[in-house]
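Q: based on what follows, work out the 3D shape:
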Amino acid sequence: MILTAFLLGACQEKAPEKAAAPMPVEVDIITLEEEPVKLEVELPGRTTAYRVAEVRPQVNGIVKKRLFAEGSEVTAGELLYQIDPASYQARLDSAEAALAKAKAIEYSARLKAERYKTLDRTNAVSEMDLVEIDAGWKQSIADVASAEAALHGARINLDYTEVRAPIAGRIGKSMITEGALVTAQQSAPLAVIQQLNPLYVDVTQSSTELLRLKKDLSVGLLDNGEKTQSDVTILLEDGSEYEQKGSLEFSDLTVDQSTGTITLRAIVANPDENLLPGMFVRARVSKGLKQDAILIPAASLSRNSKGQAVVMLVNAQSTVESRIIDAGRNIGDNVLVNDGLTAGEQLITAGLQKIKQGVTVKAVEQQDALSDQIALKNQPDNSLTPAE
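A: Next comes the predicted model:
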C-alpha cells in the first residue's frame, strides 16, 4: 500500500519548467565612416652636407701661413693658405723679360719686312729674299704669342700660391701646418669646407612600396594635390621634431641589390646649423591623401590559420558575422583597410572572446573610440621599414 501511494504521488508531480532563453551578449561596436587620411611614412636616414669642397694646392711649395680659424665660417674666394711665392715670382719676372725680348725681335723683323716690300717694287731684291724676310717676321710674331702664353702661365702659378676657398661654408681642421711641403694635386686635402645651410637628408625606402605609391597616384587612389614635391618632417635622435620643414628633392635611379631599397634625398633649411653632417635622423615623408579611407582599431583585427585578416561585424539581424578583409598599413593604433569593409557597417571592437559567428548580440556604440579613430587618422605610417 505504501509503495502504491508513492507511485501514484510521483505520477502526479508536475513536469519541470523549460529553461529560459539566454540573454544576448553585449558587445562594443563602432560604425565605420569614410574619412580623408593623410598617409605618411617614417624612414631612417642620415644628414649630408649640401656642398663639400676639399681644398688642395695646385703648385708645389712650402706653406708659409695659415690664414683661417679652424671651425669658422669662410666665404668663397677667402685666402686660406699662403705658399712661398719667391720661386714663382722669379719665373714671372723671367717670362716678362722673355716677352719683352720677343717683342723687340718682332719689331725689328717687321721693319725689315716692310723695307723689303718697298725694295721689291723696284726689283731691288730677289723674290726669295722677300719670302725669307716675311717668314722670319711671322715667326717672330709667333714667338711673341708664345712668350705671352708663358707669362700668363707664370702669373697663374703665382696666383696659385694663394690657396683660396672655392665655396662658402664652415671649414674643418687644417691637415697641415706652417712649414709643411705641399705638392700640386696631392691626394690629401689641406682642409675641407662644408656648406651646412641648407642640408641634405638621405633616406632609404623599399622599392616595392615606391612602386605601390606611384600606382596609387596614377589610378587616383591617393590625392597629392598640386604639389610636385612631398613635404618632409625631420625627427631628431631624441624623438623631437626639427622646427624646419623640408621637401623631397629626388629619388635615386638604381635599386640596391643587397637590400632592395632606393635612396630618397630631401633638402631642409638649417639656418642655425643645429643639424650636422652624419647625424642619424628619421624623415616623415608625406605620401598623399586618401579621401575615402576606412580606419579600424588594431585590437578589432585577428588572423586566421592562413594569416588572413579577420574582423567581426554585427549585421542587420543583430547577429555576428565574420569577414576576411584586406588590411593595409598601421596608422597609429589603427589599421587602414584596403578592401572588404564599407561605410555604415558595425564593427565589433570589444567582447570578441565571448562571441562567435551567428550569435545574437546587443550592440553598444563606442563614441569615444570612434573619435579616437578620427583623431589618429593623420598619424605617420610606422609599419614600413627599408627592409620590407
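Q: CA atoms for contacts and neighbours, from now on please.
A: OK.
Q: report the contact partners of residue 182.
A: By Cα atoms under 8 Å, 6 or more residues apart in numbering, the residues touching residue 182 are 57, 59, 60, 61, 62, 63.
Q: want to throw those residues into JSON lines with secondary structure and distance to residue 186?
A: Below are these laid out as JSON lines (DSSP: H, G, I helix; E, B strand; the rest coil; distance: Cα to Cα, whole Å):
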{"residue": "57", "secondary structure": "coil", "distance to residue 186": "7"}
{"residue": "59", "secondary structure": "coil", "distance to residue 186": "10"}
{"residue": "60", "secondary structure": "coil", "distance to residue 186": "10"}
{"residue": "61", "secondary structure": "strand", "distance to residue 186": "12"}
{"residue": "62", "secondary structure": "strand", "distance to residue 186": "14"}
{"residue": "63", "secondary structure": "strand", "distance to residue 186": "14"}
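Q: now the other sequence, so there's something to compare against:
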Amino acid sequence: MSGLHRSYRWLAGGVFGMAAMAVVSVALAQQMPAMPVTVANPVSRKIVETAEFTGRFQAWPSVNITSRVTGYLDKASFLEGSLVKQGDVLFSIDPRPFQAAVDQAAAQVKIAQTRIDLTKANLARAEELKKSGNVTDATYQSNLQAYQEAAASIDAANAALATAKLDLNYATIAAPISGKISRQLVSRGNLVAANGSQPLATIVAVDPMYFYFDFDEASYLSYRRADKGKADAAGVDPAAKVEIALSDEKTFSHQGTLDYLDPQVDAQTGTVTARAKIANPDGFLTSGLFGRIRIALGEPYEALVVPDVAVGQSSQGRYVTVIVDKKATIRPVEIGPKIGTFRVIKNGLKPEDAVLINGQMRARPGSEVIPQPTKLDVPDPLLPDAN
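A: Next up is the predicted model:
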C-alpha cells in the first residue's frame, strides 16, 4: 500500500475524515492520466412549461330515447351502433289507436260546429223578434246561453283534436340530437309506457367530444396566474390550446381547448375539475376512453438547455460538470422541466460554458481531462415531444 493510500485510510477515521476524503479524492484524480470526454455549450431555446394530467372522454349531450305515448312498439328504423342525425326516424309505435282518436276528435269538432251553427241561427232570430217585442227576455237569454255553450264546446273539441294529433305524431319517435345510437333495448311487440323508466335506446353526441380531468392545486394556480387578463367569464382562456394523447399514443396528437373550470376546489382531494373540448368529426373518440392531457402553464421564455443525462443529483441538489482549463468542476444549477431528452437550466450556466455530456465516470472533480467539443442538436422550437 502506498503512503498516499495509508494517509487516506488514517484521515478517513479521524475527526477531519470527510474533508480529508475530498482532498485525497482530488489528489487521486490528479494522479490519473487525462481522459477524453465530450463537452458542449448549452443551447438557448424558447420554452413553454406544461403540466400533464390523466382523464377520460365523455360525450355530451347524451339522451335516453323514451316514448311520450303508451302503445305497442311496431318497428325500429336504425342500424344499431350507427351515426344518426337529428330528425331521423328511430322507432314507430302502432299508430292505429292514435289515428282512431284523431278521427273521433275530428268528428266531435264537426258535431260542435253543427251545434254552434244552429245556436247562432236561433240567436239571430231571437234578436230580430226581440226588436219587435215578439219574444220574451227569458227566451232570448236561453238562445244566447245555448250559443255561448256551443262556442265553448267547439274550443274544447278543437283542443281534443290537437291533443289526438300530437299523440299520433309522438307515435313516430325521431332522434332529438345527432350522434351515435346504442343497441335497441326494447324489442318489437312490447308495450311501452309513456315516459317509462326503460329507454328504447340511447344516443350520445360524438362531435365535439369532451375530456374531463382534475387540476392539482399548484398547477391550477399556475394556470390562473398565467392567464390572468385573458380569461373569459368561465375563468378560461378561449385561445389557449390543449393537447391529448390516447392510452396507446406516445405523442399528443389531438388538439382542443379548455372550456370549463369548476368554480371551487375540492377540499378533500385538493383538485379542480376541468373540461376540454375536442373536435371529433370522424367519431373516432368514444365516451369513456382514457387519455393524457397537456396544458401550458405560462408564457414562453428563453432558457438554456442541456441533455438531461448531463445533470447530476447530490445531497446539495442538482449540478452539472463544467470543464474549465481542462479540469472538471462541479456547478450547482437550478433546473426547469424536462422536455424530451433535454433539461431546462434556469440558473447556474452561461452560454459559453463547456458542459460535460459524456464521460462522467472519467471526469472526477478536479481531474484533468481532454475535452472533445460537440454541438448539441436541439430542435427549434423545442416542443415537449422533442427527442
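Q: which of the contacts of residue 182 of the first structure lies closest to residue 328 of the first structure?
A: residue 57 (57.1 Å; Cα to Cα).
Q: the closest one: neighbouring residues, count only.
A: Neighbour count of residue 57 of the first structure, defined by other Cα atoms under 10 Å: 23.
Q: now it. Nearest residue, chain neighbours left out?
A: residue 184 (5.3 Å; Cα to Cα, 6 or more residues apart in numbering).
Q: do the same with residue 188 of the first structure
A: residue 56 (7.5 Å).
Q: ok, the equivalent of the one you found over in the second structure - contacts?
A: The alignment partner of residue 56 of the first structure in the second structure, by TM-score structural alignment, is residue 66. Shown in contact with residue 66 of the second structure (Cα under 8 Å, 6+ apart): 194, 195, 196, 198, 199, 200, 201.
Q: on that earlier part again, format the contacts of residue 182 of the first structure as TSV; extra columns: distance to residue 344 of the first structure.
A: Below are these laid out as TSV (distance: Cα to Cα, whole Å):
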residue	distance to residue 344 of the first structure
57	73
59	78
60	80
61	82
62	82
63	79
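Q: among these, which one sits closest to residue 277 of the first structure?
A: Taking the contacts of residue 182 of the first structure together and measuring to residue 277 of the first structure by Cα to Cα, the closest member is residue 57, at 24.9 Å.
Q: give me the element residue 120 of the first structure is part of.
A: helix 86-121 (DSSP states H and E).
Q: show residues contacting stretch 48-62 of the second structure.
A: Contacts for stretch 48-62 of the second structure (Cα under 8 Å, 6+ apart): 202-206, 208-215, 219, 285-301, 337.
Q: would you mind measuring from residue 224 of the second structure to residue 46 of the second structure?
A: 21 Å (Cα to Cα, to the nearest Å).
Q: would you state the helices of the second structure in chain order?
A: Counting by DSSP state H, the second structure has helices at residues 3-12, 17-31, 96-132, 137-170, 217-226.
Q: quick one: closest of the ones you listed to residue 244 of the second structure.
A: helix 217-226 (17.0 Å).
Q: and that closest one, what's buried?
A: 219, 220, 223, 224, 226 (16 or more other Cα atoms under 10 Å).
Q: which one is the corresponding residue of the first structure for residue 382 of the second structure nearest to, not counting chain neighbours?
A: Counting by TM-score structural alignment, residue 382 of the second structure corresponds to residue 377 in the first structure. The shortest distance from residue 377 of the first structure to any non-neighbouring residue, by Cα to Cα, 6+ apart, is to residue 37 (5.4 Å).
Q: let me know how buried that neighbour is, in neighbour terms.
A: For residue 37 of the first structure, using other Cα under 10 Å, the count is 22.
Q: might one say that it is in contact with residue 290?
A: Yes: proximity of residue 37 of the first structure to residue 290 meets the contact threshold set by Cα atoms under 8 Å, at 5.2 Å.
Q: contact partners for the residue most central in space within the first structure?
A: Centroid-nearest residue in the first structure: residue 265, 1.9 Å away (criterion: Cα atoms, centre = their mean). With contact set as Cα under 8 Å, 6+ apart, residue 265 of the first structure has these partners: 200, 201, 202, 203, 248, 249, 250, 251.
Q: buried subset of these?
A: Buried, going by 16+ other Cα under 10 Å: 200, 201, 202, 203, 248, 249, 251, out of these.
Q: surely the fourth one meets residue 263?
A: Yes: judged on Cα under 8 Å, residue 203 of the first structure makes contact with residue 263 at a distance of 5.7 Å.
Q: returning to what we had before: of all the helices of the second structure, which one is nearest residue 323 of the second structure?
A: Among these, if distance is taken as Cα to Cα, the winner is helix 17-31, at 14.4 Å.
Q: tilt between that closest one and helix 3-12?
A: With axes from the mean of the first three to the mean of the last three Cα atoms, to 10 degrees defining the directions, helix 17-31 of the second structure sits at 160 degrees from helix 3-12.
Q: can you point out the buried residues in helix 17-31 of the second structure?
A: Within helix 17-31 of the second structure, judged by 16+ other Cα under 10 Å, the buried ones are 20, 21, 24, 25, 28, 29, 30.
Q: do the same with stretch 160-167 of the second structure
A: 160, 161, 164, 165, 167.
Q: contacting residues around it?
A: 68, 69, 98, 99, 101, 102, 105, 106, 109.
Q: give me the range in the first structure that it lines up against.
A: Against the first structure, stretch 160-167 of the second structure falls on residues 150-157 (TM-score structural alignment).
Q: mean per-residue distance, that stretch versus the second structure.
A: Here the mean offset of stretch 150-157 of the first structure against the second structure after fitting is 0.7 Å, by mean Cα distance after the TM-score superposition for the first structure.
Q: what does stretch 93-113 of the first structure give?
A: Mean deviation for stretch 93-113 of the first structure: 2.0 Å (mean Cα distance after the TM-score superposition for the first structure).
Q: buried residues in that stretch, which are they?
A: Here stretch 93-113 of the first structure shows 95, 96, 98, 99, 102, 103, 105, 106, 109, 110, 112, 113 as buried, counting by 16+ other Cα under 10 Å.
Q: also stretch 68-86 of the first structure?
A: Those would be 68, 74, 78, 79, 80, 81, 82, 83, 84, 85, for stretch 68-86 of the first structure by 16+ other Cα under 10 Å.
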